[in-house]
Each structure stands twice: as structure tokens, then as C-alpha cells.
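Engineer: here is my input, please return the structure:
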Amino acid sequence: MRLLQVESGKIEEFLSDDDIPSYAILSHTWGGEEVTLADWEDMEEGKLRRMQGYAKIRYCRDQAMEDGLKWVWVDTCCIDKRSSAELSEAINSMFRWYRNATVCYAYLSDVSGSDDIKQSMSKSRWFTRGWTLQELLAPSLVTFYSMEWQSLGTKSELLQLLSSITLIEEEFLLSKDLQHASIAKRMSWASRRDTSKIEDRAYCLLGIFDINMPLIYGEGKKAFRRLQKEILEATPDDHTLFAW
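Structural biologist: Here you go, the predicted structure:
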């Protein structure tokens, strides 16, 4: 796991879970110009600052520093996506990384702090993306921020609103063991969400179902069939998958 040091801006790799320090983690939706690991390591800082995806990393670092944390994890620049092996390991570990974070900052880039919060949050793109489902469920503490990085409230403070938007029961939003939810129920949570790549419709659910499997980009819809097979093998007594 790579982490970004908030003060120096250096990215360090931790090979053992026992060595990983306390960290904040960012949840967001991808835009057109994200800062990759290669950009962070090789590009001049002046050019980095002009990239569209830089601001939310800066916000995340500043907030972590204010919260007394020295490290942050941001998927855009903390995973070397040039390595298929590293990408596979990261996606299979991501639910655990979000669960183990001290705090998750959920950045809603299409919500303004001056808007009516209930109305604008309910229309936010963040709630339509496949990857953000586990980013909502896994961490015990999630704080939502507007496009200006104004705090909109925590997961517990916004519980009723989040439940009405996502149709997820409050007990599961409050980190109740997801294994207590049937397969069909967990599938229903993801049904209104989408991903840019068809394979990610399966891969973004690995942590939700506590499944590990290799990634094969290019396999298309076969990815979801592989996921279903793995789920059936892991939970043979839950037949609700067939009703989905």
C-alpha cells in the first residue's frame, strides 16, 4: 500500500499491514484530468497544480493535517496502474483499506455548500458510481465535503438522508457486518450504480461480498459471471442470488 505524506508530499510504500500508519482516505468520482502516480513522481509541481485533479488531493492533505493525520491515500496517485499485478492487488484490498482508514473524506464535486444539501446531495454523481458503494459502507467514519471543501456532515449525522438516497438500511450504513445482508439485498444496493468499464461492475463488488479473484480486463460480462460463481461457492446456503 502506498501512502502520501501530507507535509512533504512524498509517496511511500508499506509492504506489511503491520507497518501501515494511521491514514485518511479519499472517496471521489473521477474527472477528465486526474493526477497519476507517474504524474506525481515525474511532473514539475507547477504543472501538477494546474491539473484538474490536483485540488482535491490538496484539500485531502490539508484536512488530514488539520485532523492530526500524517498520511493520506488517494487512488489516483497511490496506485501504479501501469502494473496490472499492483492494480489487481489494490482492487482486491480496497475494501479493507477503506475499512481500516481513520477517516474517509467523501468529496462531492458537483455539490456546492450554498445549495440545499438534501436536494443537491440526492442528485450527486457520487451516489451513482459503482466504486463509491464500498467507500460508503466500509469506513466507520465518513465526512462529506462540497466542491469548495466545506463539511456537509458525517455519515452518522446524515444517516436518514443517505439511507433514502441509497436505499440501504441504516444499520448497514453504520458498519453492521455486511454478511448479515442477503446476496440479493447487496446486489440491489449496486443495481442503480454504474462503472466506466463493464468489468468493474463485478470488480467493485469484491469487498462487498468478501471475495478475492484475479482481474481480467477485456473479459467483459464474463467478470460478473465469475463473481457470481465465487459468491455461490463462498455462501452455498444463500440462494437469493438466483432471485436477482
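Engineer: every contact and neighbour count from this point should use C-alpha atoms.
Structural biologist: Fine.
Engineer: counting contacts, what elements does the longest helix anywhere in the chain pack onto?
Structural biologist: Determined from DSSP state H, the single longest helix within the chain is helix 84-100. The elements that helix 84-100 packs onto, with contact taken as 3 or more Cα pairs under 8 Å, 6 or more residues apart in numbering; DSSP states H and E, are helix 131-137.
Engineer: I have a second one here; can you model it like the first so I can compare?
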Amino acid sequence: MRLLNTNTLEVVEFTQKRPRYAILSHLWENEEVLFQDIKDGHASLRQAIKDGYEWVWIDTCCIDKCSSAELSEAINSMYRWYADSCICYAYLSDPSSGDPNKFSCPRTRGYFKDSRWFTRGWTLQELVAPRRIKFYSEDWTELGTKSNLREIITEVTGINEDVLLGCTSLSDITVALKMSWAANRSTTRVEDMAYCLMGIFDINMPLLYGEGTKSFKRLQEKIIHQYEDYTILLCNAPQPNRTPCRCQFDIRG
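Structural biologist: Take a look at the predicted model:
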């Protein structure tokens, strides 16, 4: 795992014991958070320094995407990296209106409901895994934490508050219920709808971009072998530009 030093801007690889670090969750936009942005004083880096963290992880700066082996290792390790972080900064890049600081007001509730951050596949594990999350609006105004915003987050995502707070282990949640969390989320590449769920199910498997929906079938096979929970068979494989993984029965009961 590579981490960025907030003082020297040096990217250092840690193979065993890692220092305390902050981690960033954000949507991939047309313009990514590149190393030049960090040199110019990116907001996430300034926030990490303010919070007393010497190290930070940002995917676009800390992963060599030219290496397929490194990319595969990173995606298979991503859930653990978020879980092991001291704090996660979740950047909601949607244009905000009004004062988002008052997280209990209806305006902020609507802001959370409409945010694209809650509709993407990869941000599901980035919401569930970290113990602590601070949410920020598009101008880096702090919105609140996963703890004090838990009621709104549960309303938006369907994820129980006990899961958000880490009081209930994912191993105690049925496969069908965990799949339902992804039902209204999407990814740019159809394969990623399976890959982004590997951490949620504690599954490791190689990445094969170009296999299409076969990736979801491979994930199903791994889940069945590991959990013997056959409710997974009631979930459809994702299709491009369509709502993924929608279970064919009501899992709320």
C-alpha cells in the first residue's frame, strides 16, 4: 500500500505495518485528483494536516494504474484499506445550496438524497468500511459525520444504523440484504459492479475486464461456496446502463 506524506508529498510504499492515515472517498470526475493538485494544496490534504495526519491515501495518486497486477491487488485490498483508516473524507461533489452545516434540516436531507455519491458502486464499501467518516460538500464545507448523519444515511441507502456504526458485523447480514444495498447503484464498467462488491462479501478474485456480466457470475459462485446462502441466486446479473443486482423478492421482512 502506498501512502502520501502530507508534509513532503512523497509517496511511500508500506508492505507490512502501516502508519496512521486518512483516506479519501470521491467520485471519479472528468478531472481527477492528480499529483499536481496535491502539490497545489488539495483540500483533502489540507484537511488531513489540520486533523493531525502525516499520511493520506488517495486512489489517483497512490495506485499505479499502468500495472494491472497492482490495480488488481489494490481493488482486492480496497475494503481493508478503508476499514483500517483512521478517518475517511467523503467528498460529495454535487453543487450545494443553502447552509449544509445544519445536518438536521430538510434542505441537507434533500442534498444527501440527491447526491451522486450514494448512487455509485464503489462508494458502497467506502461508506460501510471506515469506522469514521466526515462528509464534505462541493466547496469542502463539513456536513457532518457518519455517526451524526446515520439516520439520513440509512434513509438514503437502506443500510441499518447498526451496520453503519460497526455494531453489527457484515458476516451477520444475509447475502440478499447486502445485495439490496447495491440495487440502485451503478458503475461505468459492468464488470466493476461485481468487483466493487468483493470487499462487502470478503471475496478475492482476479480482475478480467472485458468479461462483462461473467464477473457477476464468478462473484456469485464465490459467495455460494463461502457462505452457502442460496438467496444470491435470486439476484440478477447487472446489465450495462441498467440498475444492477436487483433482487426478485422483498428482503425487508
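Engineer: work out the TM-score between the chains.
Structural biologist: For this chain pair, the superposition-based TM-score is 0.89 by TM-score structural alignment, normalised by the length of the first structure; 227 aligned residues with a Cα RMSD of 1.6 Å.
Engineer: could I get the full set of strands for the stretch 1-150 of the second structure?
Structural biologist: 2-5, 11-13, 22-25, 55-57, 87-91, 133-136, 142-145 (DSSP state E, counting those that start in this stretch).
Engineer: make CSV from those strands and add mean neighbour count to it.
Structural biologist: Formatted as CSV, the strands of the stretch 1-150 of the second structure follow (neighbours: other Cα atoms under 10 Å):
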stretch, mean neighbour count
strand 2-5, 22
strand 11-13, 14
strand 22-25, 25
strand 55-57, 26
strand 87-91, 25
strand 133-136, 20
strand 142-145, 19
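Engineer: equivalent range in the second structure for the longest helix of the first structure?
Structural biologist: Aligned using TM-score structural alignment, helix 84-100 of the first structure spans residues 68-84 in the second structure.
Engineer: distance from the matching stretch to the first structure after superposition?
Structural biologist: Aligned to the first structure and superposed, stretch 68-84 of the second structure gives a mean residue distance of 0.2 Å (mean Cα distance after the TM-score superposition for the first structure).
Engineer: Phe216 of the second structure: which of the strands of the stretch 1-150 of the second structure is closest?
Structural biologist: Taking Cα to Cα, strand 22-25 is the member of those nearest to Phe216 of the second structure, at 23.8 Å.
Engineer: wait, Val35 of the first structure sits on Asp75?
Structural biologist: No - assessed by Cα atoms under 8 Å, Val35 of the first structure is found out of contact with Asp75, at 9.6 Å.
Engineer: please name the residues that touch the residue most central in space within the first structure.
Structural biologist: Among the residues of the first structure, the one closest to the centroid is Glu135, at 3.7 Å (Cα atoms, centre = their mean). In this structure, Glu135 of the first structure makes contact with 27, 95, 98, 104, judged by Cα atoms under 8 Å, 6 or more residues apart in numbering.
Engineer: one more pass at 7 Å, please.
Structural biologist: For Glu135 of the first structure, the contact set (Cα atoms under 7 Å, 6 or more residues apart in numbering) comprises 27, 98.
Engineer: what's the distance between the residue mapped onto it from the second structure and Asp94 of the second structure?
Structural biologist: Counting by TM-score structural alignment, Glu135 of the first structure lines up with Glu126 in the second structure. As for Glu126 of the second structure, its distance to Asp94 of the second structure is 18 Å (criterion: Cα to Cα, to the nearest Å).
Engineer: what's the answer for Ser147 of the second structure, then?
Structural biologist: Counting by Cα to Cα, the gap from Ser147 of the second structure to Asp94 of the second structure is 21 Å.
Engineer: next one: Leu45 of the second structure
Structural biologist: 20 Å.
Engineer: and for Pro130 of the second structure?
Structural biologist: Counting by Cα to Cα, the gap from Pro130 of the second structure to Asp94 of the second structure is 22 Å.
Engineer: between these two, who's got more neighbours?
Structural biologist: Pro130 (24 against 16; other Cα atoms under 10 Å).
Engineer: show the contacting residues for that one.
Structural biologist: 82-83, 85, 87-88.
Engineer: could you do Glu230 of the first structure as well?
Structural biologist: Ile211.
Engineer: the second structure: which residue goes with that one?
Structural biologist: Using TM-score structural alignment, Glu230 of the first structure lines up with Lys222 in the second structure.
Engineer: what's the answer for Gln179 of the first structure, then?
Structural biologist: Checking TM-score structural alignment: Gln179 of the first structure goes with Ser171.
Engineer: tell me how far that match lies from Asp202 of the second structure.
Structural biologist: 9 Å.
Engineer: and those two? which has more neighbours close in?
Structural biologist: Set side by side, Ser171 of the second structure and Asp202 show more neighbours around Asp202, with 16 against 11, by other Cα under 10 Å.
Engineer: distance of the aligned partner of that one in the first structure from Arg50 of the first structure?
Structural biologist: Residue correspondence to the first structure (TM-score structural alignment): Asp202 of the second structure is matched to Asp210. For Asp210 of the first structure, the distance to Arg50 of the first structure equals 39 Å [Cα to Cα].
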